[in-house]
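> I would like the atomic coordinates for the input below:
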Amino acid sequence: MPNGNTVKHGWILLLFVSLYITKRSEAVLQWGEKKKYQKNVERNVLNVIDYLYNYTKIKKYTDFLSNIIDV
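Sure thing, here's the model as predicted:
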């Protein structure tokens, strides 16, 4: 039969294991949120780059057309 110290150590171990699992789960969830945020930032940066690229293409094309029309 276990003595009082063994039971006490068992409860302490159970407490620390449950705290570890809880903190580990929180860290994993926060990491997932950071990854999701990072993907959104990357997507927004790519959208801006795409917009600027298309804008400069359109600007060059309209400048080209205006030069042809002016001549």
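
> hey, let's count contacts and neighbours off CA atoms from now on
Will do.

> Just the element for the residue nearest the centre of the chain, please.
In the chain, the C-alpha nearest the mean C-alpha coordinate belongs to K35, at 2.4 Å (Cα atoms, centre = their mean). Using DSSP states H and E, K35 maps to helix 4-70.

> Packing partners of that helix?
Contacting helix 4-70 under the criterion 3 or more Cα pairs under 8 Å, 6 or more residues apart in numbering; DSSP states H and E is no other helix or strand.

> Return the distance of it from the chain's centre.
Computed by Cα atoms, centre = their mean, to the nearest Å, the chain-centroid distance of helix 4-70 equals 1 Å.

> What separation is there between the residue nearest to the centre of the chain and N47?
Per Cα to Cα, to the nearest Å, K35 is found 18 Å from N47.

> Before we compare anything, build this one as well:
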Amino acid sequence: LLADDGGHPAVRTGADRLTLTPVAELGLGLGEGGAALTVLPLIQSALLLASAAGPATVYTVDSQDVLADPDTIRA
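Next comes the predicted model:
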């Protein structure tokens, strides 16, 4: 998780290598985790909303069931 690259070329290069994208492009460049502290309430709110929605229903289909009956889907 990358809060912001702060406009630093080395951080951008590292993020590219690790395939990280900034949560927000704030351009603070303060250091000392300033961007992380700024983005923290956003992450906390997103987690709270996701947990209130409940678990997602995952549907599975077994290959044996599909061969026997294509309408067989279990929740």
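
> With both chains overlaid, what TM-score comes out?
Scored against TM-score structural alignment, normalised by the length of structure 1, the superposed chains reach a TM-score of 0.30; 28 aligned residues with a Cα RMSD of 2.7 Å.

> so L49 of structure 2, which of the three states?
helix (DSSP: H, G, I helix; E, B strand; the rest coil).

> Around it, count how many other residues there are.
Using other Cα atoms under 10 Å, L49 of structure 2 is surrounded by 11 other residues.

> can you check A35 of structure 2 too?
Neighbour count for A35 of structure 2, taken as other Cα under 10 Å: 22.

> now swap in T6 of structure 1 and tell me
T6 of structure 1: 11 neighbours (other Cα under 10 Å).

> just Y55 of structure 1 next, same as before
Other residues close to Y55 of structure 1 by other Cα under 10 Å number 12.

> got a list of what D50 of structure 1 touches?
With contact taken as Cα atoms under 8 Å, 6 or more residues apart in numbering, D50 of structure 1 is in contact with no other residue.

> Could you check how far it is from T56 of structure 1?
Using Cα to Cα, we find D50 of structure 1 at a distance of 10 Å from T56 of structure 1.

> Roughly how far does L40 of structure 2 sit from R12 of structure 2?
Note on L40 of structure 2: its distance to R12 of structure 2, by Cα to Cα, is 20 Å.

> Please say which of these two ends up with more neighbours.
R12 (17 against 12).

> mind checking which helix or strand that one is in?
Element membership for R12 of structure 2 (DSSP H and E) is helix 9-17.
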